[in-house]
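Undergrad: Here's a sequence, model it:
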Amino acid sequence: MAPKVDQGTIIILDVGRNVLSPEDKKGSAPAGENNSFFLKAKECAARIIERKIMTQANNFVGITLLGSKKTNNKMAEEVEGAFRHIDVLFPLQTPTWQMIRDLPEEPSLKSRGDWFDALIVAADQFKDEMERANILNKKIILMTNFQSPAKINDDQVEMVVNGFKEENFEVDVIGLDLTDESHKGDDIDLARHFVEVTKGATAAFDYAMRYLLFHKKKATSSAWHWNVELSIGPNIKIPISAFIRTKDEPVVKPWKKAIRDPVTSTSSTTEGVMRNKVLINTENYSTVDAVDIVKGYHYGERIIPLSEFDKSMLYEPGEKSLSVYGFTHADNIRWQNLNGNGLQYIFGRISDKKAQYTIRCLVESLHELNLVGLVRRVFNNGNAPKMFALMPVIDPKEDFLCLSMVGICFKEDIKNMAFPQTKFKKFACSDEQVNAFKDLIQAMDLTSAYDDTFDDTEAFPIAETVSPTIQYVLDCIAYRAMNPGKPLPEPRDDIMMLFRTPPLIEERSRDPINKLKQLLQLKKVEEKQKRRTKAQGRNDSTMLDQSGNQDQTNGDQSNGDLDMPKVQLPVLNNKGPVRIGTIDPIDDFQTLANNGKTLSDLAADMTDAIESLIYCNLDGNYSKAFDAMAFFRHECVKVDPSAYNTWLLRFRNALISRNNIDVITNINEKKLCLILKEENPTSIYDAENSHEDSQLYENDTVPDDTELSIKPEINDFYAEMI
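TA: Next comes the predicted model:
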C-alpha cells in the first residue's frame, strides 16, 4: 500500500529573460536589481520551502524552473520540439535545505519558457508520483510575470482545465494579483480561469510575504484526545474525550540527529557518537556494576536509599481515571489557585450520543448554579494523581457547550504573601485623577490600535499573536542551516515590532499621560547611602551616619511619614552569635563564654560543630576541626575533663562505624586523646577519692559488647591512643 502524504507542492519559478528587468509598478518604481521580479520570486520560494521544513509535516515539495537554459523534463522526451526550457530541478520529495541552496543565483539572459507548458509538466510529475505515494492535496504554485506569452490552443486549454479540475489540482499564482483589474491580457485571463476553476489563490509578493512572515505550527487533521470515564459517585460514569486547548510546549521539538563528516562536510543519520556510562566508586575509583547500585534521594547532607522493596510500599494512584470529588461555588476557585500548565476541553464521547447529552446537561447545571467541579485525574497507570477544576464553557452564538479542565495547585505549591494596606485617606485619588486614568485606559485600547489601512484594527489579538522567542529561535535554526560558519543574526524588524507600542496607541495616549503628569506631581526621593556603626557608650538602637549625627531607629522619632504603609521586618541582632557554628567555632566559644555561658552549656554545641566539620568535609582537610578539638580539650583540662572524655568515647565509636580510620590516626598523632589525671590533678575531682586503678576520669572504659563490632586492626589504634 502506498504511503500517505498530506500535501504535495510543485513550485514553478520563472527564471527566463522576461523576469530580468525591474518590476514596474504603474511606471513609478525605480529601476534596480532589488526590485526585480526574479529576486522577489526566489525569496518567496525559499520562504515556502523553509516553512515546509520547519513545520516537519508529511509534505512533498518539487521545484521546476521555467525559462531555464536547459530542458530537463519527461514531457519533452516524449514530445519532440515541445516543452522546451523547462527544467525539473527537484522532483517531488521531502523538502531539504539543499533545495534552497540550489536555487539559481540569476535569471537566464536569452531563453524564455511557456508557463502553460510548465503547468502540464507539473501535472505529469504528480501523475508519476501517485504511483508510489498517495498525495491527498496537490498544489501547483506558479511564479511568473506573464510577460512571455504562452502558445494557447483553445481546444487544448479546455482539455487541460477539465483535467486539472478532475484531478483536484489547486493552482496558485504568486507575483501578480489576478484579482486586480488593471492586469489585462489573454495570458492573465487564462491564468485567472485556472485559479477560479481549481479553487486556488492569487496574491502579490508583498501580501504573500506577509503571510509567510512568521513560522507556523504543523497542521493536524485531527486533534489528540484522551478517552476516559468521568465518574460522579459510585454509579454514574460518563464516557468523555478530553482535548488539549492550550499547552506549554518546547520551542523546538526533538529533531532527527545527524553527524557531520568534517572531511566531506556531509551529514549522516545512520552514524553517531558511541557513549558508554560507567559507575565509579569515589573511594577506591573502582568500576561498580549496575546491579550493585541502590538508588536513593539526596536530602541535605544525607542520601536516603530506596530499594526495590521500598518502592513496592509506595503509594499507588491506581488505574486511569477521572473522578469527581465534589462541587464548590465558583467564587472559591480563584486564578491564584490554578497552576497554568495548560487547558483542556471535555466533550462527550463522539460515538456516544447519550454521553454528549449528559455532558450538556452537566454544563448547563453548573452554569445555572454557579458551581465548579473538583476532579482527581490519573492519566495512566503509574502516574501521580493531580487535581483539576471543571468549569462550564458556553457560547450561545455558536451553540458551543463543553467543560474546561484546568489544574489546581496543591497546598504546598501556594505561596501566601501579606501586603500592607494602602487604603489611606491621605493617598486617596480625586475624581479628576480617576477620570484621567480612565481616559488613558480608553486611549490604550488594543482593539482599535490601527486605522483603516490595516486589515485588522486589533493589536496583538488572542490566539493569533506569535511568540517572539519561538520565532527568533526558528529563524536562527534556518540561518544556521544555510550559513554554517557565520554568527547568528540579530532579531529581524518583524519580530521586534511585537515589542513596540502601535503608533496610533502612542499618539492617542500622549495627551492623557501629560494630563496625569500635571495632576500627579511626583517628587524624586534621593536616598543617602549610610554607613551604620555602633555608637560608643550608647544604646544599641542609636546609630551614627557618615556625618556623625545620631540616627534614632525608634519608630516614634523617625523622620518618615507616619501615614505611609509599613512592612515589619526582622530587627538585626548585633549582640553576637547565639550558638557555636562551623565558620569559626573557637571565636564563637570565647564570645559566648565572655557573655556568661559555662562549659557545660557550651560543650554540646562545641562537639556538634566539631562533628559537623569532620562528617561534612569533602576535601579531606580537617585542620579547622582539629584546632577546635584542641581548644575544647584545653578548656576541659582547666575546668571539667569528663565533658571531653565522655564525648570522645562516643565520637570514637561513631568514627569506627563510619570506617574513618584517617581521622582516628590524626587524633592520635595530634595527641587529642582522653584527658589523663596527671594533666590536671587539681581539677574539680579529688585525686584521692578518684578510682585508683584508672588513669582516666569518668567514662574511661568502653562497653563490653563493643569489641564484637571492632575489627582487629582498629584495636591497634586504641592501644596507641590510651
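Undergrad: Please count neighbours and contacts with C-alpha atoms only from this point.
TA: Fine.
Undergrad: Quick one: the helices in the stretch 201-350 of the chain, in order.
TA: For the stretch 201-350 of the chain, the helices defined by DSSP state H, counting those that start in this stretch cover 205-211, 308-312.
Undergrad: okay if I get the ones you listed as CSV plus mean neighbour count?
TA: Converted to CSV, the helices of the stretch 201-350 of the chain look like this (neighbours: other Cα atoms under 10 Å):
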stretch, mean neighbour count
helix 205-211, 14
helix 308-312, 9
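Undergrad: Now distance to Lys411 too, for these, in a markdown table please.
TA: A markdown table is the format used below for the helices of the stretch 201-350 of the chain (distance: least, Cα to Cα, whole Å):
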| stretch | distance to Lys411 |
| --- | --- |
| helix 205-211 | 46 |
| helix 308-312 | 25 |
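Undergrad: Please identify which of those is closest to Phe164.
TA: helix 205-211 (23.6 Å; Cα to Cα).
Undergrad: List of residues touching that closest one?
TA: Lys40, Ala41, Cys44, Ile174, Gly175, Leu176 (Cα atoms under 8 Å, 6 or more residues apart in numbering).
Undergrad: Within the helices and strands, which one has Asp716?
TA: Here Asp716 sits within helix 712-721, counting by DSSP states H and E.
Undergrad: actually Phe116, not the one I wrote
TA: helix 115-129.
Undergrad: Next, the angle from the helix or strand following that helix to helix 115-129.
TA: For helix 115-129, the following helix or strand on the C-terminal side (DSSP H and E) is strand 134-143. Relative orientation of strand 134-143 and helix 115-129, computed by axes from the mean of the first three to the mean of the last three Cα atoms, to 10 degrees: 160 degrees.
Undergrad: other SSEs contacting whichever helix or strand comes after strand 134-143?
TA: The helix or strand immediately downstream of strand 134-143 is helix 154-166, counting by DSSP H and E. On a contact count with 3 or more Cα pairs under 8 Å, 6 or more residues apart in numbering; DSSP states H and E, helix 154-166 meets helix 186-197.
Undergrad: Let's see this one next, to set against the first:
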Amino acid sequence: MVIFSVIEFVVILEQEKLVLLLDVGPSMHGVLSEVEKLCSMLVEKKLIFSKYDELGVVVFGTEESKNDLTTEVGGYQNISVLQDIKVVDGDLVDTLQKLPRGRVDGDWQNAIQAACFSAYCCIVGSLTSVVLDAIVVGMDMLIKKYKDLHKGKKRLCLITNAIHPIKDSFEGSKEDQVMTIAEQMAAQGMKIESIVVRGRLSRDANKGVMDENDHLLSIFSKKTRTRIVYVDTPTSLLGALKTRRVTPVTVFRGHLELSPQMKIKVWVYKKTQEEKFPTLKKYSEKAAASNKLATHQVKVSYEYKSVDGSSTSVIPPEQRIKGYRYGPQVVPISTAEWDAVKFKPEKGIKVLGFTDASKIKRHCYMKDVYLFIAEPGNTRATLAVSAIARAMKEMNAVAILRCVWRQGQQNVVVGVLTPNISQNYKIPDSFYFNVLPFAEDVREYQFPSFNSFPASWQPNDQQQKAADELVQMLDLAPSGKEALLPEFTPNPVLE
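TA: Predicted coordinates:
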C-alpha cells in the first residue's frame, strides 16, 4: 500500500540585478514602441520565471535630469531614473510601456556612468538601509563590507543606436575614460550587454562617429566578457534581449584518444539543446499570505506498507526490492543483480577512423550538437586540436568517434566530428560533434511516384504554378540575407 503525504517547502533563489539603459532621444523615436514591447516582455517573463529578480530603469536623452549623480556631484545632464532598482512587479510593466520621448541626443557614456553608480549603490543600500546621501563614505563602507556580494549577478543592458558623438573627457582620452569605467565595472562584478539599433535609423549618420562608438562599446564587451548585438529590424530587436540566461556546463572533460599513444585533453559543451515547454507543477495555498518567500510548491513522498495488513509500520528502503511482472507472477530483481548484468562502458572518447565529409549526409545528424574545445590554458592541447582541425579541413575529412560522456553511462554514442576553423585570431579552433544513427535507427520509407497516379489526380499547370510560388514564398533568404536569424528571432511561446 502506498500512502501520499504532501509537504510544502520554501526555496530562496539567486536573484539577478538588472538595470535597463534606454536611449529615448529623437533619433530613437521610430523604434521606441518596439523597445517598450521588448522591455515589457522581459519584465513579464521575469514575473513568471524569476519573480525575485530586481530591475531598474534609466533613460537618457530627456530634457530633465533626475539622477543622484546630478544632485551630489553635478553634471550628468539629460539622464533620468524612471525606476529605482526593486523587485519586479506589475508597476514596472506599466512604466516601461510609457517611455518618455526625449528631445536631446543621448550620450550613452554618461548614462552608463550614472547607471553603474546607481546599480551598485541601490543594490547594497537596499541590503544595509544605507541612504545615498553620503556617496563617497557610503560607497567606501559598502565596498569593504560587500565586496563579493552578488558578483556576476549584476547586469546592465544598454539599448541605443550609438550614432551621436560622445562628449570629450576633461582628463585623458575617451578611450581612457571608458577603460576606467569598464575596469570599475569588472572589479564590482558587473556586466553590460549592448544592443545597438541601426538599419534605417543610421542611414544618414556619420560613419566615423558610429565606428568610434562601436570601438568604445567593444571595450566594455571585452572587459566584462559580454556581447554587443547589432539589430536592424523590429523582429530582431525583440529577439536580441534574452529573457533567460543559460550557463554552459561541460558534459565531458578528459582525453580525446586518437590512439593509445596519442591523447588530447578536451572539454565538451552542448552547442545546441532542444527547448521544451515549461512543465506544470502542483501548487499549494497552505502558506501564509504574509510569507513573501513561499514558492507554493508541493513535494510528494511515498510510504510503503505490507499489502496483507500484518504490519502497520512503514517498510524501510533496505527491506524493499523491485518486482517485475512476468505473466501471473512477480519476479523480484535486486539492485545488485541489475548492476551485475548492466552494460558498463568505460568513460572516454575514442577516434574510430576518418572518412570523407561527403559520405556523411546532413539529414543523418541526430539530437543536439556538441562543441569540442582544447582544455583551457593548455597550450599543447590547443595546438594539437588546431593542427588536426586544419588538416581535416584541408583534406575535407571528418572523424568518427565513440563517446561515453560519464562513468556509469549505459549507452554508447557514435557520431561525426567536424572541424570548426576560427576566423578570429583570439578564438582557437574547435570541433563540432553530431550524433549519428545506428542501423536500427534508420527508416527508409518508399513512396510511389506521383506519375503512377491517374491523370485526374495529377495537378494541372495552374495548380503546379501555385504550389511552386508557395514554396518560393517560404524562402527566408530571397536576396541572399536571411530574414529571420534564429539567434534574433524570439520564440512566441518560450521567450
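Undergrad: Could I get the TM-score for this pair?
TA: Here the TM-score for the pair of chains, by TM-score structural alignment, normalised by the length of the second structure, is 0.56; 420 aligned residues with a Cα RMSD of 6.5 Å.
Undergrad: Roughly how far does Ile346 of the first structure sit from Glu319 of the first structure?
TA: In this view, Ile346 of the first structure and Glu319 of the first structure are 20 Å apart by Cα to Cα, to the nearest Å.
Undergrad: which of the two has more neighbours?
TA: Ile346 (25 against 13; other Cα atoms under 10 Å).
Undergrad: The more buried one and Val278 of the first structure, how far apart?
TA: For Ile346 of the first structure relative to Val278 of the first structure (Cα to Cα), the value is 47 Å.
Undergrad: now Ala463 of the first structure
TA: When distance is defined by Cα to Cα, Ala463 of the first structure is 48 Å away from Val278 of the first structure.
Undergrad: likewise Leu544 of the first structure?
TA: Taking Cα to Cα, one finds Leu544 of the first structure at 61 Å from Val278 of the first structure.
Undergrad: Have a look at the two and say which one is more surrounded.
TA: Leu544 (17 against 9).
Undergrad: mind listing what the closest residue to the more buried one other than its chain neighbours touches?
TA: Nearest residue to Leu544 of the first structure, sequence neighbours excluded (Cα to Cα, 6 or more residues apart in numbering): Gln550, at 4.8 Å. Counting by Cα under 8 Å, 6+ apart, Gln550 of the first structure touches Thr542, Met543, Leu544.
Undergrad: just checking, Asn339 of the first structure touches Lys411?
TA: No - the pair Asn339 of the first structure and Lys411 does not pass the contact test of Cα atoms under 8 Å, sitting 11.6 Å apart.
Undergrad: So those two - more neighbours on which side?
TA: For Asn339 of the first structure and Lys411, the more surrounded residue by other Cα under 10 Å is Asn339, and the numbers stand at 15 against 8.
Undergrad: how near is that one to Asp248 of the first structure?
TA: Asn339 of the first structure is 12 Å from Asp248 of the first structure, by Cα to Cα.
Undergrad: wait, is Arg360 of the first structure part of a helix?
TA: Yes - the assignment for Arg360 of the first structure (DSSP: H, G, I helix; E, B strand; the rest coil) places it in a helix.
Undergrad: what about it, how many residues close to it?
TA: Arg360 of the first structure has 19 nearby residues by other Cα under 10 Å.
Undergrad: same thing with Ile100 of the first structure?
TA: Neighbourhood size, Ile100 of the first structure [other Cα under 10 Å]: 19.
Undergrad: In the second structure, what sits opposite it in the alignment?
TA: By TM-score structural alignment, Ile100 of the first structure lines up with Leu92 in the second structure.
Undergrad: Find the nearest non-adjacent residue to that match, please.
TA: Leu92 of the second structure sits nearest to Val43 (Cα to Cα, 6+ apart), 7.2 Å away.
Undergrad: still on that earlier bit, how far out from the middle of the chain is the helix holding Asp716 of the first structure?
TA: 58 Å (Cα atoms, centre = their mean, to the nearest Å).
Undergrad: And for stretch 118-127 of the first structure?
TA: Its chain's C-alpha centre and that of stretch 118-127 of the first structure lie 45 Å apart, by Cα atoms, centre = their mean.
Undergrad: Are we agreed that Lys86 of the second structure is in a helix?
TA: No - judged by three-state DSSP, Lys86 of the second structure forms no part of a helix; its state is strand.
Undergrad: need the contact list for it.
TA: Contacts of Lys86 of the second structure by Cα under 8 Å, 6+ apart are Glu54, Leu55, Gly56.
Undergrad: Among the residues you listed, name the buried ones.
TA: Buried by 16 or more other Cα atoms under 10 Å: Glu54, Leu55, Gly56, out of the contacts of Lys86 of the second structure.
Undergrad: Just put those residues in a markdown table and tack on secondary structure and distance to Leu149 of the second structure.
TA: Below are those laid out as a markdown table (DSSP: H, G, I helix; E, B strand; the rest coil; distance: Cα to Cα, whole Å):
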| residue | secondary structure | distance to Leu149 of the second structure |
| --- | --- | --- |
| Glu54 | strand | 14 |
| Leu55 | strand | 17 |
| Gly56 | strand | 18 |
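Undergrad: circling back: okay, and the residue nearest to Leu92 of the second structure sits in which element?
TA: Under the criterion of DSSP H and E, Val43 of the second structure resides in helix 32-49.
Undergrad: With Leu178 of the first structure instead?
TA: Using DSSP H and E, Leu178 of the first structure falls outside every helix and strand.
Undergrad: Any idea how many residues pack against it?
TA: 21.
Undergrad: wait, it sits on His193?
TA: No - taking Cα under 8 Å as the definition, Leu178 of the first structure is not a contact partner of His193, at 9.8 Å.
Undergrad: Any idea how far apart the tips of stretch 64-80 of the first structure sit?
TA: End-to-end distance for stretch 64-80 of the first structure: 19 Å, by Cα to Cα.
Undergrad: contacting residues around the spatially closest residue to Asp261 of the first structure that is not a sequence neighbour?
TA: Closest residue in space to Asp261 of the first structure, ignoring its immediate chain neighbours: Ser267 at 6.1 Å, by Cα to Cα, 6+ apart. If a contact means Cα under 8 Å, 6+ apart, then Ser267 of the first structure has Ala258, Ile259, Arg260, Asp261 as its contacts.
Undergrad: what's the farthest-apart pair in those?
TA: Largest separation among the contacts of Ser267 of the first structure by Cα to Cα: Ala258 and Asp261, giving 9.7 Å.
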